[in-house]
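**Q** Sequence first, predicted model second:
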Amino acid sequence: MAPARPARGRPHPAAPAAAAAAALAGCAALAAADPETPGGPVPACPTRALLGVDCPVCGTARMLQALTRADLPAALGYNALGVVAVALAGWAWLAWAARALGRPAAGPARIPGLGRIAVAALIAWTVLRLIPHPALDVLRP
C-alpha cells in the first residue's frame, strides 16, 4: 500500500524535518570547525582574498558559529544583516512546518514588498561596508 499523500498544495511533513536535519548538521559541523583558523576547514572569503574588499556575506561563517554558541553580540558583530536573514529563515521554516502539519501559518513571504526590501538592504549593506570611514568600521567583520 502506498503511503498517504499530503493534501494538494500542502508540503509533505517530512520535507521541513529533512531541511531542519540538514541545517542542524551544517551548524554542528560549523560549530566544530573554527572559521578564524587560517587554512582551516572553513575556506576564506574569495572576494576578500582576491579583491581585498568585504562582500555582503563576509563574516557569515563566523556569524553562524557565534549563533551556535548563542553569542548574539558576536554574531551581530560579524554580520548583522546575516543575523536578520537567519531570523527570517527560521520564521519561514516554522511557517513551512506548520503548513506541512495542516495548520495555517503566515511566513515572511506574506509580507508585501519583502523581496524589494531585502534587495535594497543587501545593496545598502554592501555599499556601506565598502565606504572607508571610521564610523562605518562597525559594519565590517
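**A** Perfect, I can see it now.
**Q** Going by C-alpha atoms from here, please, whenever you check contacts or count neighbours.
**A** OK.
**Q** Tell me which helix or strand R129 sits in.
**A** Element membership of R129 [criterion: DSSP states H and E] is helix 114-130.
**Q** how about P104, what does it touch?
**A** P104 makes contact with 95, 98 under the criterion CA atoms under 8 Å, 6 or more residues apart in numbering.
**Q** So it: helix, strand or coil?
**A** When classified by DSSP: H, G, I helix; E, B strand; the rest coil, P104 comes out as coil.
**Q** for comparison:
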Amino acid sequence: MSVAVGTADRVLGTVQTVSRHRVAGPASVFVGVAVAGTLVWFADPTTPGGIIPPCPTNALLHINCPGCGASRAVYCLLHGDLGGALHYNAVGVVALAFLAVAFVTYTVGLWRGRRVRGWQQWRYTPVTVLVVTLVWFLIRNIPISPFDSLKV
C-alpha cells in the first residue's frame, strides 16, 4: 500500500512541475520581450546619440548588415508606425511576425500537451531563412537606385 502512495506522490509532483513549466516558460519569454520593448520605447533609437549603440558592422565597415535598423523598426512598431518600421528593416518586421506566430504555436502546443506544427518544422525553413537573410544583406548594400533607398 505504501508503494502505491509513494508512486502517486511522485506522479502528482510531476504533474505540478509540468503545470508550472507550461506557465513559467511562456511567461518568462513574455516578460523578457516586455522588458526589451520597454527599453526600446524609452531609449528612442531613432534619435542619434541615444542609449542604444549603433550597429557595429555599420560603424566599422560602413555597410548595412541584415539586422541594421531593427531597433528603430521595433520602436516604430511600438508607436504604431508600420510604414516607418518597414523602411528601417522590412525583413526584420516580417521575421518578428514569424517569431510571434512561432511563440503562439509553441505555447498552444505546450498547454495542449502535444506539439502543434508551425512554420519552423517545415523541411526547407532553415535554407529559406538563410537565403532570405543573404539576399537582404546583398540588396541593402547595392549602391544603385532603387536599392540605395534601403540603406538606413
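**A** On my side now, so go ahead. Since this is a predicted model, take the numbers as computed values, not measurements.
**Q** what's the offset of the longest helix anywhere in structure 1 from the middle of its chain?
**A** Assignment by DSSP state H gives helix 72-100 as the longest helix of structure 1. For helix 72-100 of structure 1, the distance between its averaged C-alpha position and the chain's averaged C-alpha position is 6 Å (CA atoms, centre = their mean, to the nearest Å).
**Q** repeat for stretch 35-52 of structure 2
**A** Using CA atoms, centre = their mean, the distance from the centre of stretch 35-52 of structure 2 to the centre of the chain it belongs to is 17 Å.
**Q** equivalent range in structure 1 for that stretch?
**A** Mapped onto structure 1 with TM-score structural alignment as the criterion, stretch 35-52 of structure 2 occupies residues 25-42.
**Q** average offset between the longest helix of structure 1 and structure 2?
**A** Following superposition, helix 72-100 of structure 1 is found to deviate from structure 2 by 0.6 Å on average (mean CA distance after the TM-score superposition for structure 1).
**Q** residues in structure 2 aligned with that helix?
**A** Residues 82-110 of structure 2 are where helix 72-100 of structure 1 aligns, taking TM-score structural alignment as the criterion.
**Q** Next: stretch 55-63 of structure 1.
**A** Residue correspondence for stretch 55-63 of structure 1 in structure 2, counting by TM-score structural alignment: residues 65-73.
**Q** could you measure the counterpart of T125 of structure 2 in structure 1 against A33 of structure 1, distance?
**A** In the superposition onto structure 1, T125 of structure 2 corresponds to L114 when matched by TM-score structural alignment. For L114 of structure 1, the distance to A33 of structure 1 (CA to CA, to the nearest Å) stands at 33 Å.
**Q** which one of those two has more residues nearby?
**A** Neighbours per residue, other CA atoms under 10 Å: of L114 of structure 1 and A33, the larger number sits with A33, 16 against 12.
**Q** Identify the single longest helix in structure 2, thanks.
**A** Every helix in structure 2 considered (DSSP H), the longest is helix 2-43.
**Q** Please consider this matter closed, and thank you.
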